[in-house]
Every structure is written in C-alpha cells, then in structure tokens.
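> pasting the structure only:
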C-alpha cells in the first residue's frame, strides 16, 4: 500500500480555515477548497515506492491490472474510475448540473470535432464521462439540491414582495410542473442582465429582512451581486446535512454547495454545466438539454451496516463507506478484490503498519490484504464489481 501526497486546490470559494484545521496546520490565509485523492490528470496523488516520487496515475498506467485488478479493468477500463476529495466550502459554489454518460460522450465528441480547445473558457465537456457524486458531511453542511415543487417555489418568490418576480410566480402556478420549472429557469437565465441585477438586489434585501426560509439564499448576493443564479437558487430545495449524513447527486440534478466541510466521492470526470452563481461561462441552450426538471426532495443518506457503514448509491464507479474504530476494538480485515483509497478524518487509526493522522490517505491496490486498527474514523472509497 502507498501513503499518498495530495494536492490542495485554492479555488476562490474555499474556506481559509477548514482544511488546515483538519490537517492540524496553520492557515495560510488563502482559500483551500479541495484536496484531491486519486489519479485524475488535473491533480493526481503522488507516492513513492522506493524509486523516487511518481504519480498514482503513472503507477496505474504502467500496470492497470496489477493495481486495479483484472475485474475492475474489464468493467471500467484501465483507469481508477473514481476521485475522492475533501471539500471545504467557505462561500457558495456555482449552481450546476452534470451530464449523464450518453450526454457526456456526445458533448465531448461534438466539441472535439469542432476543435474547441480543452482549456477554453466556453468548453462544456472536458471528458467523455459522467459525474455522479456523493457528499458526506464532516461538519454541518449546507447545500441546494433538486427543484422544489413549483407551487412551493411560487410561494417562496411571492413572499419576497418584489414586483418584478410576479411573472415568474404566475408561470410557476399556471403550467404543469416540469414545463413551469423549465420556463422559469430559462426566463431567469436569459433575462436582461441590468434588469435582473435590479431584481436580484431587491430580492436579496427582502430575503435578508425576512430571514427564516430565506436565510440560505440571503447571503448569495454578497458573493454574486446581480447574478441571476440567486433567483434560480430559490427554485431549489435547501438541505442541511449533519456530520455523518450524505447526499447523492445524479445526472441532471441542479445543485450547489453553500458552506461546510465534507468528504466527496465522484466518478472520475470534470464535466460541469453551470446555471449561475459564477463568473464562468453559462451555456443556457446546452444546460437545458441536461437539466432534470422533475421536482425531487433531497434524499439524505445515513450509513448502514455494522463495522463497515456503507452509503448506498446506484453507481458502480464508486462506493463510499465509513469505519468508526473504537478504543480496544479488534482489527478489521478489509476486502481485497478492488482498488481502494482509505482516508482518515479523525483519531489515530492504522492501515496495516501505516499510522494515519486526520487528512492523510493511502492507496491499496487490488489483491493486497490489509486491516484497520487503532482508534478514529476512516472513509473507504472503492468500486462495485
């Protein structure tokens, strides 16, 4: 097994304190948004097997079956199919959706055919993979997920008492649910920017004054003044996860993370279509092809099982579980049929002979037997065969 050295990404929305607090180091004063664990080419983990430091991606490329196992390579190809992260939101992330596998492949092939540079700001599809994801809270964690029922969204908008929102309120009450949400989101994202900026300012002032159900939305305008995503966000459910609770986000589900520290596990992709709360490119026509407009309550997941507590999802590319190791407990042998990344988030557990501190992680190749011991919390990321 290999202790991993991981890259921390300094996106502007990142917390300046949450990841340093987990790692037990002094903050730098700069935002630290995500720590990546895996073989994604954007920031692959690094390791040293005695011949100098290399990347996990290079190790897997050199011997896919030896590292991932023949069954995983046959099912997912010669790449680690998941990416594990620690995510620390100090400000809202962009309101976004992810394509399904067919949409990702078609979109990627189209942009490749048209010669859109992979690093272009208006590029929608960075790869040909889908990006379902799971976020598990380490601290209280606020997010937005899925559309509210249109009648509920209409009541929320109407309660702000902003005249320029009345046409959206009427649309939400006059059409079938999915058609209503599609029409309103389209109208919000394509409205005159100057007029929308005025609407957003009025809505944010009312939300701040009213509090209660508007509290989650009131702060958005401070980070994204005039952004139509502030109004679009009010069409979505607000959810607050408690530590240990998780939320699964499938293709087409609009979502945004607002605040908190969590463990995130996703398919190995970087495909994001943005709806707002961002200075980046928003491709409304392409977005509307991908968004799932069916209203849906955010499903809060709690781990199930004794010993290994599993967060059940409908995805084979990744599987997240948690081991909470109590003092005096017997060592726990781990299954060895699949590749796995083990991440410590609390305490002082051991993986085999390796001692881990919070924020440290190891890669265990398929076929390598190991066990957990000591005390603390370890998250296990692997695949489903």
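That came through, no problem. Keep in mind the model is a prediction, meaning the values are calculated, not measured.
> CA only for contacts and neighbour counts going forward, please
OK.
> Would you map the helices across the stretch 1-150 of the chain?
Per DSSP state H, counting those that start in this stretch, the stretch 1-150 of the chain carries helices over the ranges 18-23, 56-62, 64-68, 70-76, 101-113, 150-158.
> And for stretch 201-217, what's in contact with it?
By C-alpha atoms under 8 Å, 6 or more residues apart in numbering, the residues outside stretch 201-217 that reach it are 160-162, 218-221, 225-226, 230-231, 233-234, 238.
> rewinding a little: so for residue 88, which of the helices of the stretch 1-150 of the chain sits nearest?
Nearest of the helices of the stretch 1-150 of the chain to residue 88, taken as C-alpha to C-alpha: helix 18-23 at 6.2 Å.
> Would you mark the buried spots in the closest one?
Of the residues in helix 18-23, 18, 19, 22 count as buried by neighbour count, 16 or more other C-alpha atoms under 10 Å.
> next up, a second structure to put side by side with the first:
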C-alpha cells in the first residue's frame, strides 16, 4: 500500500480554513477548495513509487485488478476528493455516457482545443458524483416543484419576475421549468442584471428560506444563475449524510466540508454563478427537466461494520468505518483498487508483510492496489473509496 501526497486546488470558492484544519496544518491565507486523491492526470496523487497515474499506466492489472481493467480500461475509474466550499460553486450539470461520447467526438472532429473556453467535453466519460458531509453542508440539487419555485419568486414582489411566476404556474411541470430556465439564460444580461439586483435585495429583506439566494447574489451580484437557483431544491446535509447527483441534474454547492467521489471525468456544463463559458443550447440538451425531492442518503451498515452509501453506479463505491478503540481489526482486502482516507482518530493499516504497517491519522490517505492484503485497526473514522463489485 502507498501513502498518498495529494494536491490541494486553490479555487476562489474554497474555504481558507477547513482543509488545513483537517490536515492539521497552518492556513495559508488563500482559499483551499479541493484535495484530489487518485490518478486524474490533472493532479495525480504522488506515492513513494511515483505518481499514481504513472503507476497505473505502467501495470494496470497489478494496480487495478484484472476485472476492473476489463470493465473500465487501464485507468482508475474514480476520483476521490475532500471538498471545502467557502462560497457557492457554479450551477452545473453533467452529461450521461452517451452524451459525453457524442459531445467529445463532435468537439474532437471540430478541432476545438482542450484549453478553448468553448470546449465542453474534455473526455468521453460521464461524471456522476456523490458528496458526503463532514460538517453541515448546504447546496442546491434538482428542480423543485414549479409551484414552489413560483411562490419563492412571487414572495420577492419584483415586477420583472412576474412573467416567470406566471409561466411556472401556467404550464405542465417539465415544460414550465424548461421555458423559464431558457428565458433566464437567454435574456440580455445587462437588462437582467437589474432584476437580479432587485431580487437579491428583496431576498435579504425577507430572510428565512430566501437567505441562500441573498448569499449567492453577494458573490454573483448580477449573474442570471441567482434566478436559476430559485428553480432548484435547497438541501442541507448533516455530517454523515450524502447526496447522489446523476446525469442531467442541475446542482450547486454553497458551503461546507465534505468528501466527494465521482467517475473520473472532467465534463461540466455550467448554468450560471460563474465567469466561465455557458453553452446554453448544449446545456438545455443535457438538462433533465424533472422536478422531485432530492434523495438524501444515509449509510447502510453491514455485519462487518462497513457503512455503505448505495448508489446506482459502477465506477465508484463509497463507504466508511467508524471504529471504537477496542474494536477488533477489520480485513479490508478486496479485488478492486482502494483509497482510504482518515477524517479523525488514530488508525493503523497492516499488510501481508512482517513490518509494522502504516499509521493513518486525520487527513492522511493511502492507495491499496487490488488484491493486496490490508487490515485496519485503531480508533477513528475512515472513508473507503473503491469500485462497485
């Protein structure tokens, strides 16, 4: 097994304190947004044997296991992260597998460079993801009932929002959501900026359920995404609760610390709350205009003590172990590759050799190749990222 040295991404929306506190290091004073654990070429984890992406490329069967390579090719099929949001992330959706393959092929054929801001598809893979809260975590996920969205906008008493309110109340649900989101994203930004400003001031005055929109507008004062956010379900996760985000589901994280696992892809289509490119026609093709309550996941415990977050995806599987000091050692040996992350306590991993193994303290992580003998002992909480069997 390999202790990981991981890259922390300093995106502007990151918290200045949450990841340093987890790692037990002094804050740098700059935002620390995501700590990447895995073999993504953009920021591969480093080991004593070399960068993880190079180790996988040199001998994929030894690192990933024959079955994983047969299913997903010679690549680690998931990316594991610690995510610390100190400000709202962009409002976004991800394509399904067929859409990703078609979009990637089309952009390759068109010769659009990877660093071109118009490029939507960086790879031919889908990007379902799961976020699990380590602290209270706030976000937006999926379309709410159009009538609820209409009530939210109507309560602001902003004249220029009334056409959206009327549309949301007059049409069948999916048609209403499509028409209103399209109207928001295709409106003249200069003209819409005044509406966003009025709506933000009204949301601040009302408080309560409208507070989130005022906070989003504080960071993006004239962005149409402030209005688009009112079409989505607000979600609060308590520590240990998780949210699965499938293809076509619009979402945004607002604040909090969590662990995130996703299929190893970089395909994002943005709806707003960002200075980056928004491809409205492609976005509207990918978004699923299906209202419904977001399903909050709680882990299901097994006899072995493993608590599993059940998702309908094969590229990743997330679970955790919450261990007492007197708990018997747990065998974690698996035919799939694993990344283990400790979020509290003092744990220890032992392999098949006679040495003392590795300590695993808060914020530390290791990569375990497929089939390698691994035993977990000690006290604390460890998250286990692997591939669905």
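Noted; the coordinates are in hand. The structure displayed is predicted, hence computed values, not measured ones.
> for the buried residues of helix 18-23 of structure 1, which one is nearest residue 34 of structure 1?
Nearest to residue 34 of structure 1, judged by C-alpha to C-alpha, of the buried residues of helix 18-23 of structure 1 is residue 19 at 8.3 Å.
> if I look at the aligned residue in structure 2 for the closest one, how far off is residue 39 of structure 2?
Using TM-score structural alignment as the criterion, residue 19 of structure 1 maps onto residue 19 of structure 2. Between residue 19 of structure 2 and residue 39 of structure 2 the distance is 20 Å, computed by C-alpha to C-alpha, to the nearest Å.
> Quick one: map residue 237 of structure 2 onto structure 1.
Superposed on structure 1 with TM-score structural alignment, residue 237 of structure 2 falls opposite residue 241.
> how about the nearest residue to residue 1 of structure 1, chain neighbours excluded?
In this structure, residue 1 of structure 1 finds its nearest non-sequential neighbour in residue 364, 4.6 Å apart by C-alpha to C-alpha, 6 or more residues apart in numbering.
> Kindly reformat the buried residues of helix 18-23 of structure 1 as a markdown table containing distance to residue 349 of structure 1.
Below are these laid out as a markdown table (distance: C-alpha to C-alpha, whole Å):
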| residue | distance to residue 349 of structure 1 |
| --- | --- |
| 18 | 21 |
| 19 | 19 |
| 22 | 15 |
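> which among those gets closest to residue 139 of structure 1?
Comparing the buried residues of helix 18-23 of structure 1 against residue 139 of structure 1 with C-alpha to C-alpha places residue 18 closest, at 9.5 Å.
> which stretches of the stretch 251-385 of structure 1 form helices?
Taking DSSP H, counting those that start in this stretch, the helices of the stretch 251-385 of structure 1 run over residues 284-290.
> how about the strands in it?
With DSSP state E, counting those that start in this stretch, the ranges of strands along the stretch 251-385 of structure 1 come out as 255-267, 273-276, 300-301, 308-311, 319-325, 332-333, 340-351, 354-355, 361-364, 371-382.
> Read off where the fifth one ends up in structure 2.
Under TM-score structural alignment, the alignment places strand 319-325 of structure 1 onto residues 317-323 of structure 2.
> quick one: the counterpart of residue 361 of structure 1 in structure 2 and residue 234 of structure 2, what's the gap?
Matched to structure 2 by TM-score structural alignment, residue 361 of structure 1 sits across from residue 365. Relative to residue 234 of structure 2, residue 365 of structure 2 is positioned 32 Å away (C-alpha to C-alpha).
> For the aligned residue in structure 2 for residue 380 of structure 1, which non-adjacent residue is spatially closest?
For residue 380 of structure 1, the aligned position in structure 2 is occupied by residue 384, per TM-score structural alignment. For residue 384 of structure 2, ignoring the flanking residues on the chain, the nearest one in space by C-alpha to C-alpha, 6+ apart is residue 340 at 4.8 Å.
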